[in-house]
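> predicted model, plus sequence, below.
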Amino acid sequence: MVTESKSVVVWSRRCLRRLAGKSLCCHLQRDSNQPLPRKELRTRMAARLYCVVVALLLLAEVYSFGEETSDPGIVARITRKGLKYARHHGLANLKKELSKIRLHDFLGKFRISWIGWVHYEFHSLKIQHFTLGNSDLSLNPQKGLGISLSNSYISVHGIWKVKKAFIPVAGTFNLSLDSISTSFSLNFSKDNSGRPTVSMTHCNNSVGNINIDLSKTLRPNDQTPESKTTESLSVSQAGHREGQRTEPAEGRVTITKGIQTHFHEIVEKKLIKILDQKICGVVRTAVTSRLQPYLRTLPVSTMIDYVASIDYRLVGVPKVSFRGLDTPFKGEFFSRKRHTPAPTEVPAIEMPQKKSRMVYFAVSDYVFNTASWVYQQARQMHFNIETTQIPLNAPIHLNTNSFQTLVPQLGKLYPNMKMELDVAPESTPFLIFNPGNASLMAVMVVQAYALRPKTSDHIPLFQLRAKTTLYPTFNVISGRIVGFVNTGSPLKLELKQSNVDSFDVRPMETILNYYAQHTIYPSLNEKLEEGLPLPLPKAAYLRHVVVRIHENFLYIGANLG
């Protein structure tokens, strides 16, 4: 695909040069006093349009080349199953916040025929019950995540009061709103630091049914309706009570009927609007104060050790597809002393269509190979094998007397001297992922030295080239990718250079294989056991982990717990 894109760019540039040479795109000016013939004018206009199209194609291809350098080393996919799990926990927290909604008092006036304007007030509003109904999740490519709630229920208790001239009427009410539907969308992006961001793009509410239980009572002496409910009702029924001043029952009844008539309209226009603002406000606050800070716990870079760190910046915005939410991470190791890009290419990752787990990670071999390059540059792959590291039961020890059975000249030239082996990679070893297995071909240079007694002098003896292929295995423990290298293919030796004459290296292969198993491999596995942390937000735990090896990447599936 890259080759094809390059050919398009080359063709476009040649086309532009050719057109410029024919004076079609450039130097099209003539004397403004001389009108162009219609045929020539059409030709030149077509040429201009053609040049614009070609230039746009060229810019598009150049832009695509810029994008090529930003391919991710790691792709994390949250499947629909994982998003539903996150939605479940998010809605549990959302319900707690919604149950704390405080409704403000509101007042106004309305007109009743032949009575005139009546002033009303609703206060002490309190949500008694809030039940979230069914929830659904929709994946909308290019738009984001859609979340809808249906059949929610709210009950509100409060006090109402109206006044017309000298006639005060008050009471309590219970309002229930059912079949409430709420829908909102979440859109994902990234900021300049490479962290993901989330925002709510829209929020809508609708109410299916409104039920009102309105109790009415007279409020003499401006007492609360709760304290006078029974007495007021008795006044309403008897119309008179000794020692108590009452207003005409006709006025109360007329105003009360007016309240009942206009209450629905008042609720629909004001109370529902307030609830709509409150619910969407709570959702927006939950997104900005809870979800967004949680996403910011995703690491931008993580220190591995004193040598290296890993770059976890996003190289693109998280994308919603019908399969889930994909987040692309750079996934590049870099030296803590000097951040130099590794000379390795990022292979394309084609995520398998798996959906049995909540989350999947595709970790490219690019990640491991940048680590190999960084540690090789820092000389962390150099091994010194000394006498003290050799077990007592080893078949041969690191001294010239012991090695003279393999290299006869050693005992004569450097009798009874200790030896040391310096092992280093000839080039950076690269990991290769093939379906079902991983392999790493290592070419090492083994330099043998004799140590002069009572000095620190190292006398170069001979140099060997050792080749082997290792087959590492991988697992995920506590959110970290750990590896293990068992014995690979046997070391194959060849004599690269010698200061003690030529000798047959085949008998030495057994000895160096023994050293590799007891010295080099344990040291390598100790490093691999430290593990590579996956880019996970705070307090995210993986369980039921499965690890598979695909072409060019390690594929990890897990559930969240």
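Cool, the structure landed. Numbers count the residues shown, from 1 in each chain.
> going by C-alpha atoms from here, please, whenever you check contacts or count neighbours.
Noted.
> helices or strands up against the helix or strand harbouring residue 169?
Using DSSP states H and E, residue 169 maps to strand 167-190. Packed against strand 167-190 by the contact rule (3 or more CA pairs under 8 Å, 6 or more residues apart in numbering; DSSP states H and E) you find strand 144-164, strand 196-206, strand 209-214, strand 217-218, helix 225-238, helix 249-266.
> roughly how far is that strand from the heart of the chain?
33 Å (CA atoms, centre = their mean, to the nearest Å).
> by how many degrees do it and strand 209-214 diverge?
150 degrees (axes from the mean of the first three to the mean of the last three CA atoms, to 10 degrees).
> tell me the centre residue of this protein?
Note on the chain: the residue nearest the mean C-alpha position is residue 327, at 4.8 Å, using CA atoms, centre = their mean.
> got a markdown table for the helices and strands packed on strand 167-190, with distance to residue 57 and mean neighbour count too?
Formatted as a markdown table, those follow (distance: least, CA to CA, whole Å; neighbours: other CA atoms under 10 Å):
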| stretch | distance to residue 57 | mean neighbour count |
| --- | --- | --- |
| strand 144-164 | 29 | 19 |
| strand 196-206 | 31 | 17 |
| strand 209-214 | 56 | 14 |
| strand 217-218 | 78 | 26 |
| helix 225-238 | 76 | 15 |
| helix 249-266 | 59 | 15 |
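> dump those to a markdown table, plus distance to residue 313.
Below are the helices and strands packed on strand 167-190 laid out as a markdown table (distance: least, CA to CA, whole Å):
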| stretch | distance to residue 313 |
| --- | --- |
| strand 144-164 | 21 |
| strand 196-206 | 9 |
| strand 209-214 | 48 |
| strand 217-218 | 65 |
| helix 225-238 | 61 |
| helix 249-266 | 52 |
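> out of the ones you listed, flag the one nearest residue 460.
strand 196-206 (55.0 Å; CA to CA).
> now the angle from the closest one to strand 167-190?
In terms of direction (the same axes, to 10 degrees), strand 196-206 departs from strand 167-190 by 150 degrees.
> so what does strand 196-206 touch, helix or strand wise?
The contact analysis (3+ CA pairs under 8 Å, 6+ apart) places strand 196-206 against strand 167-190, helix 272-286, helix 292-295.
> let me know which of those is tucked in deepest.
Neighbour counts (mean count of other CA atoms under 10 Å) averaged over each of the helices and strands packed on strand 196-206 peak at strand 167-190, with a mean of 19.
> which residue packs closest to residue 460, ignoring adjacent ones?
Ranked by CA to CA, 6 or more residues apart in numbering and with sequence neighbours excluded, the top spatial neighbour of residue 460 is residue 449, at 4.7 Å.
> got another one to weigh against that:
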Amino acid sequence: MQLVIYFLMILTYTHADYPALKALLSEKGLRDVSQMLSVQIQSKLKSTEIPEFRGGVDIKIGTVHYVLSNMRVVQCSMTDPSLVFVEGTGVSVEVSQLTLSITGSWATQFGIIHDDGSFDVAVYNIHIYTLLQLGDDAGRLSISTVQCSADVGSVDIHFHGGASFFFQPFVRAFSGQISGMIREQICPAIQQAINGLETTLQEIPVNIPVDPYLYLSIPLTSSPAVTHHSFELDIKGEFYSRSSPSEPPFSASVFDMPYAENYMLSIAASEFLVNSAAYAFLSSGALQINIRDDMIPKSSPIHLNTSQFGAFVPQLRTMYPNMEMQVLLYASETPLFSFSSGVIEIHVPAAAKFSAVKPDGALLPLFRLDVDLNFNGSARIDKNLTGAFQMKNLTLTLGSSEIGDFKTDTLEQISVMAVKMFLLPKLNAALKTGFPLPTPQGFSLINSQLLINNGFVAIFTDVQDSLTGL
């Protein structure tokens, strides 16, 4: 179950009426997780330290006190655990035909008589059934044990060493007790493990720092939805500015993530998640840059100089001849993403404030150009998340001016050329290489598919244990 929860928490009250992030584990996912669990349970059992047992056995003529210590599992075999969704509750976990071989040391005391040696135990057909409740605790996923039962088929025990005939009755009596001892330990051990997992879940932060500007809020917006074939989490999925957190002037819309029965895990994000990140960046003041002439390649035919810009703005040559210029380029409103069938569209409202640089470094405001940019493109998964974009439209208008009106047609044409020749090639080169998707440590995503639909984007994927290949 820790693997199940871990997969779903890769991605967990809200201003938005609807969640912007959804995560779904399918029935196939649960089956595949059971295979991983079989390998990990056996590995875990072989490395688990078994605490020593102390007790006493009445052999009619008195009580033999015993200590079993230095115990370890030397062999373990089992069929894959059966994990089944229980609608409206959570997950049932059933382990059957678990067989353990254990070695250890024994020591006994009967009055003044002491004896010791080693022992081997084979425990056959251990059967465990647990029903787990999955819920929502103040926006965090919660897990608790509803039901637990355990049974032990048979026990074969052999004691080695020890010479006293007093202890032969003890061996026969103890063999009858050990199956009960093992059975009584199983459910408390499971309960302890579930309590530890619940503590871990409650310690998972619901606000995750992403970078110096943003954090992501991921509390659950409702209790997990458990059906007979899936387990779905609805997650807030909203970015906030770390310096000035506030709600955006738009809200999330409802969307239904398709059920992909042939994939283990499905993760979907609505436009709201991406757009809240853009709003948070804008609120943080991150969507702006000061452009100086020394940042422009020397080979560029245009430089930030009033004499050169005089070709487009004639009054610059007469009012402020041969002065360096500086441009503050910034998003004037929130850039907005929209998803439609197979297409991602981006609308970027921006502005560029041009200033002349005086000899003492002070800035002299000149004019502001308003830019309206539209891009569209696509994305896909090929090991990495890749994509390609093209410019759909660019318009440039004079927003304000301290030097009088002028036409912007030529500047618009130059801006279009600059975006097509410089900005888009660099962007698409980076997108062609792509970006790796975040995965849990020790696991990898395989057979992944990306779906861009109206209002949301979804990733359907299988998860593979990097060590076992399962």
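Looks like it arrived, so ask away. This is a predicted model, so every value here is computed, not measured.
> please state their TM-score.
Remark: TM-score between the superposed chains equals 0.75 [TM-score structural alignment, normalised by the length of structure 2]; 434 aligned residues with a CA RMSD of 4.4 Å.
> and for the one helix or strand the residue nearest to residue 460 of structure 1 maps to, what span of structure 2 is it aligned with?
Per DSSP H and E, residue 449 of structure 1 falls inside strand 437-451. On structure 2, the counterpart of strand 437-451 of structure 1 by TM-score structural alignment is residues 343-357.
> how about the helices of the stretch 351-470 of structure 2, start to end?
Counting by DSSP state H, counting those that start in this stretch, the stretch 351-470 of structure 2 has helices at residues 409-418, 424-433.
> relative to residue 225 of structure 2, which of the ones you listed is closest?
Shortest distance between residue 225 of structure 2 and these, using CA to CA, is found for helix 424-433: 35.5 Å.
> just put the helices and strands packed on strand 196-206 of structure 1 in a markdown table and tack on distance to residue 81 of structure 1.
Converted to a markdown table, these look like this (distance: least, CA to CA, whole Å):
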| stretch | distance to residue 81 of structure 1 |
| --- | --- |
| strand 167-190 | 17 |
| helix 272-286 | 22 |
| helix 292-295 | 19 |
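> what's the longest helix belonging to structure 1 packed up against?
Longest helix of structure 1, by residue count under DSSP state H: helix 38-68. Helix 38-68 of structure 1 sits against helix 2-21, with contacts defined as 3+ CA pairs under 8 Å, 6+ apart.
> what's the helix it packs on packed up against?
Here helix 2-21 of structure 1 is seen to pack against helix 38-68 when contacts are counted using 3+ CA pairs under 8 Å, 6+ apart.
> can you list the helices of the stretch 351-470 of structure 2 in TSV and add distance to residue 217 of structure 2?
Listed next are those as TSV, based on distance: least, CA to CA, whole Å:
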stretch	distance to residue 217 of structure 2
helix 409-418	37
helix 424-433	27
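> what about residue 82 of structure 2, distance to residue 151 of structure 2?
16 Å (CA to CA, to the nearest Å).
> now swap in residue 93 of structure 2 and tell me
According to CA to CA, residue 93 of structure 2 stands 14 Å off from residue 151 of structure 2.
> before we move on, which element is the corresponding residue of structure 1 for residue 263 of structure 2 in?
Matched by TM-score structural alignment, residue 263 of structure 2 corresponds to residue 357 in structure 1. Per DSSP H and E, residue 357 of structure 1 falls between elements, in no helix or strand.
> rewinding a little: residue 79 of structure 1: which of the helices and strands packed on strand 167-190 of structure 1 is closest?
strand 144-164 (12.1 Å).
> could you check the angle the closest one makes with strand 209-214?
30 degrees.
> just to revisit the earlier point, give me the mean distance between the match of strand 437-451 of structure 1 and structure 1.
Mean deviation of stretch 343-357 of structure 2 relative to structure 1 after superposition (mean CA distance after the TM-score superposition for structure 1): 2.0 Å.
> any idea how far the closest residue to residue 122 of structure 2 other than its chain neighbours lies from residue 157 of structure 2?
Closest residue to residue 122 of structure 2 apart from its sequence neighbours, by CA to CA, 6+ apart: residue 101 at 4.5 Å. Distance, residue 101 of structure 2 to residue 157 of structure 2, using CA to CA: 10 Å.
> cool, and residue 245 of structure 2?
For residue 245 of structure 2 relative to residue 157 of structure 2 (CA to CA), the value is 65 Å.
> same deal with residue 418 of structure 2?
Note on residue 418 of structure 2: its distance to residue 157 of structure 2, by CA to CA, is 82 Å.
> nearest to residue 549 of structure 1, out of the helices and strands packed on strand 167-190 of structure 1?
Of all those, strand 196-206 sits nearest to residue 549 of structure 1, with 27.7 Å by CA to CA.
> mean deviation, the closest one versus structure 2?
Here the mean offset of strand 196-206 of structure 1 against structure 2 after fitting is 2.1 Å, by mean CA distance after the TM-score superposition for structure 1.
> what of stretch 173-187 of structure 1?
Compared with structure 2 after fitting, stretch 173-187 of structure 1 deviates on average by 4.4 Å (mean CA distance after the TM-score superposition for structure 1).
> would you say residue 19 of structure 2 is within a helix?
No - in this structure, residue 19 of structure 2 is coil, not part of a helix, as judged by DSSP: H, G, I helix; E, B strand; the rest coil.
> aligned partner of it in structure 1?
Using TM-score structural alignment, residue 19 of structure 2 sits opposite residue 72 in structure 1.
> and that match, what does it touch?
Residues in contact with residue 72 of structure 1 (CA atoms under 8 Å, 6 or more residues apart in numbering) are 315, 328, 329, 330, 331, 346.
> which of these ranks first by neighbour count?
In terms of neighbour count, residue 331 stands highest of the contacts of residue 72 of structure 1 at 29 neighbours, by other CA atoms under 10 Å.
> list the contacts for the residue nearest to the centre of structure 1?
By CA under 8 Å, 6+ apart, the neighbours of residue 327 of structure 1 are 75, 76, 77, 314, 316, 317, 318, 319.
> nearest spatial neighbour of it, skipping sequence neighbours?
Nearest-residue entry for residue 327 of structure 1: residue 318, 4.4 Å, with adjacent residues in sequence omitted and distances by CA to CA, 6+ apart.
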